[in-house]
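Trainee: no sequence on hand, only this structure:
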């Protein structure tokens, strides 16, 4: 799409990265269900493999349907480029892969999705990487945790499960001073509610499975590069700033400038890790993004109404929604998420764990699933599911205490959702 930067969000979500198919005139982006692509000549093939030309080689690396999605998400986030992959967890590894090495670490927020906490605290150890977990409300603690081996700072814009909002401006100031990239998981906010790059993020990751697709049909992930980080400023990132043996000594940052990280993610990351997004999944996500702004407005409206109602319910001890004036994160909404605080929050029940179980068992419209960001309303008990692998102290720090449930508010009629919650809470 020409002059994408000049268009509004809703126009971009419909048109960015897409154009009528040149061969058939098809208006929707086709599902290019092809493994490989015919080269024009031996010279063309050699140039593609040497990164001297841009084009399609093999669908583990590039695919036209996936490419359209990458362009669209990059446009919505205001990034230079994007790489789509098989899941949100794949996106996190893909984002870290060019930055890390044995003995290197990341500084990460304590308020993260349970699976991310496990990936960072356990799984990445197998690569020789490590993570330090810090309360990101304490920016001095974040700064103190960064050492000579730190290669990234990681947080969520709106944290899962509690809906806490991170002060991205304050955190990016810390990472900038240390000369390391800030990676922000923007899954829960989406680019409609928050633009982390505008607040200093270097990289933005998504589980496209959630709000971007919005219908619970496919898994996927994405890494968006701001194109603004100077990888040559230090010797901390040799994958990008030093000769790459697999590409005849090419220096990605020198040769590709703002697109260095994106090309590395495809040419090295997808090539060697194989975290490929399938074209049909990309197609579903492209279709979902076309209604993102409309859906997010309904998610926010419903969450505002229902969280306020829950806060005054006799069975409820507390509600964590940042859109409520009572939230300690309410003041950050206007700065970080000016269009609203999202559709995700937790509620603490006075009856503790048993009350949480009974609530879930008696709900009729809410679906009890391990997902969020669906058009339908969802609920789960994090302490016994998504965060069950954590210690009690870690659960509390992550906002997943045993006496709370996570609610992902959908776009149904708010009166119907309140009636369902009322009848379940009464039992």
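Mentor: Arrived safely, thanks for sending. From a predicted model like this one, the values you see are computed outputs, not experimental measurements.

Trainee: please count neighbours and contacts with C-alpha atoms only from this point.
Mentor: Fine.

Trainee: mind listing what residue 158 touches?
Mentor: The neighbourhood of residue 158, defined by C-alpha atoms under 8 Å, 6 or more residues apart in numbering, consists of 164-166, 186, 188-189, 341-342.

Trainee: switch the cut-off to 7 Å
Mentor: 164-166, 188-189 (C-alpha atoms under 7 Å, 6 or more residues apart in numbering).

Trainee: looking at this protein, which helix is longest?
Mentor: Looking across the chain with DSSP state H, the single longest helix is helix 292-311.

Trainee: so which bits of that helix are buried?
Mentor: Neighbour-count burial for helix 292-311 flags 292-293, 295-304, 306-308, 310-311 (criterion: 16 or more other C-alpha atoms under 10 Å).

Trainee: what does stretch 351-368 give?
Mentor: Buried-residue list, stretch 351-368, by 16+ other C-alpha under 10 Å: 353, 355-357, 359-360, 362-363, 366-368.

Trainee: now do stretch 391-405
Mentor: In stretch 391-405, counting by 16+ other C-alpha under 10 Å, buried: 394-405.

Trainee: for that stretch, how far is the first residue from the last?
Mentor: When the termini of stretch 391-405 are compared using C-alpha to C-alpha, to the nearest Å, they are 17 Å apart.

Trainee: check which helix or strand covers the closest residue to residue 368 other than its chain neighbours.
Mentor: Nearest residue to residue 368, sequence neighbours excluded (C-alpha to C-alpha, 6 or more residues apart in numbering): residue 379, at 5.1 Å. Using DSSP states H and E, residue 379 falls within strand 378-380.

Trainee: what sits up against the helix or strand just after that strand?
Mentor: Next along the chain after strand 378-380, taking DSSP H and E as the criterion, comes helix 392-397. Outside of helix 392-397, the residues within contact range by C-alpha under 7 Å, 6+ apart are 110-111, 383, 387, 401.

Trainee: next one for the comparison:
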């Protein structure tokens, strides 16, 4: 056996997977079952008491899902992971372990519109309060810290504008405040950015997007970096205090550097119930096998199309960090040297009406609310994904009335450019 550490592409194909021991099947089987037989009463008791690892019920864990979890943890450089039903579910499960009613978390203003809505409105019913900060002004994160702050949440590449966030700078703020940094790495994928390498303590994904990559399966995942001491200062009782459900076990003490992933599984997923189906896990695993190939093509296409749009007379501006003149280009070179991602926005000189007209005239691009598909996608955020925000909030989040968002697929770039050219023609 070689001591060589596997490369990214090798991990994308092999991490977490072995031939099925019973049948010899090379592809990971879909374990389409609700529950699993125990060896005996003692075995059942040890599983329910967290004294041994194994399968109980698919709401809590499943062998197909376990391969997906191990694979994404390996790609991100984490200690463990938990797959759930969607990216939104991942955010709920993560914050449930960290926040009590009345607590706060700081979030970057530049986020996916659904996350802004979730944080602003849905989380109020849990008594969780969001405090917004500007990722272009790190001092706003410092000023937002209070005694009630329990976490900081950012996106590595922000949706919809494709701006690059200075993860290391915000990690410094989180360390000083004694709180974990949560990074949504959906738009980058670990192929472009590994947030744990830059100070993230927790990484979340919508598996629906680039990791799955084919627009056919919903899923989310939580990756534990194993870097945060949950016992410090008594801020995180879900992890540091005895758990009555498990005979007084202290999760941090018992599980060490993967305690957060365990907490998300046995306290979050178990009780909230947003389980990922084994079939979706299988589909997403299949997608991940080609992640390195797809992401590079996505990025190469996106840069070519951004360059085309930047020179078009109907376009007022292009926000793509891969362009040399873009304000985030230096951060892109630092954090994402392989490419600045496949999602970006551009503004049309004709404003709101021009944006609506463009999406109706495109033929190869699909007009829908998703990103990260093999197919190229388009949406006008102000009339769709960010429509619940007022005009000022739309502009702050990078979704002004004149903005169009593209998610560039893996088609031939010449065909994509031709489609945009005809749609932009008067």
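Mentor: Looks like it arrived, so ask away. Everything quoted here is computed from the prediction, not taken from an experiment.

Trainee: before we move on, the earlier item: with distance to residue 227 of structure 1 as extra columns, can I get the contacts of helix 392-397 of structure 1 in JSON lines?
Mentor: Converted to JSON lines, the contacts of helix 392-397 of structure 1 look like this (distance: C-alpha to C-alpha, whole Å):
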{"residue": "110", "distance to residue 227 of structure 1": "27"}
{"residue": "111", "distance to residue 227 of structure 1": "27"}
{"residue": "383", "distance to residue 227 of structure 1": "38"}
{"residue": "387", "distance to residue 227 of structure 1": "34"}
{"residue": "401", "distance to residue 227 of structure 1": "38"}
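
Trainee: name the nearest of those residues relative to residue 7 of structure 1.
Mentor: Distance to residue 7 of structure 1, by C-alpha to C-alpha, is smallest for residue 111 among these, at 34.1 Å.

Trainee: what residue of structure 2 matches up with that closest one?
Mentor: Aligned counterpart of residue 111 of structure 1 in structure 2: residue 110 (TM-score structural alignment).

Trainee: quick check: its match vs residue 397 of structure 2, distance?
Mentor: Distance from residue 110 of structure 2 to residue 397 of structure 2, by C-alpha to C-alpha: 5 Å.

Trainee: and if you look at residue 212 of structure 2?
Mentor: Counting by C-alpha to C-alpha - residue 212 of structure 2 and residue 397 of structure 2 are separated by 26 Å.

Trainee: after the longest helix of structure 1, which helix or strand is next?
Mentor: Going down the chain from helix 292-311 of structure 1, the next helix or strand is strand 316-319, by DSSP H and E.

Trainee: and the helix or strand just after that following strand against structure 2, how far off on average?
Mentor: Downstream of strand 316-319 of structure 1, the next assigned helix or strand under DSSP H and E is helix 330-336. Compared with structure 2 after fitting, helix 330-336 of structure 1 deviates on average by 0.9 Å (mean C-alpha distance after the TM-score superposition for structure 1).

Trainee: show me where structure 1 has strands.
Mentor: Here structure 1 has its strands, by DSSP state E, at 81-85, 105-109, 130-134, 150-156, 182-185, 203-207, 221-225, 316-319, 344-349, 367-368, 378-380, 404-408.

Trainee: could you dump these into a markdown table and include distance to residue 266 of structure 1?
Mentor: Output for those, formatted as a markdown table (distance: least, C-alpha to C-alpha, whole Å):
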| stretch | distance to residue 266 of structure 1 |
| --- | --- |
| strand 81-85 | 7 |
| strand 105-109 | 22 |
| strand 130-134 | 24 |
| strand 150-156 | 20 |
| strand 182-185 | 18 |
| strand 203-207 | 15 |
| strand 221-225 | 11 |
| strand 316-319 | 42 |
| strand 344-349 | 32 |
| strand 367-368 | 36 |
| strand 378-380 | 34 |
| strand 404-408 | 33 |
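
Trainee: nearest to residue 68 of structure 1, out of those?
Mentor: Nearest to residue 68 of structure 1, of all the strands of structure 1, is strand 81-85, at 10.1 Å by C-alpha to C-alpha.

Trainee: superposed on structure 2, what's the mean shift for that closest one?
Mentor: Mean deviation for strand 81-85 of structure 1: 0.3 Å (mean C-alpha distance after the TM-score superposition for structure 1).

Trainee: hang on, residue 341 of structure 2 packs against residue 299?
Mentor: Yes. In this structure, residue 341 of structure 2 is within contact of residue 299 by C-alpha atoms under 7 Å, at 5.2 Å.

Trainee: just the helices from the stretch 151-300 of structure 1, written as ranges.
Mentor: Counting by DSSP state H, counting those that start in this stretch, one finds helices in the stretch 151-300 of structure 1 at the ranges 168-178, 190-193, 238-241, 252-256, 260-264, 271-273, 279-289, 292-311.

Trainee: what's the neighbour count on the nearest residue to residue 18 of structure 1 once chain neighbours are set aside?
Mentor: Sequence neighbours aside, residue 68 is the residue nearest to residue 18 of structure 1 in space, at 5.8 Å (criterion: C-alpha to C-alpha, 6+ apart). Residue 68 of structure 1 is flanked by 20 other residues according to other C-alpha atoms under 10 Å.
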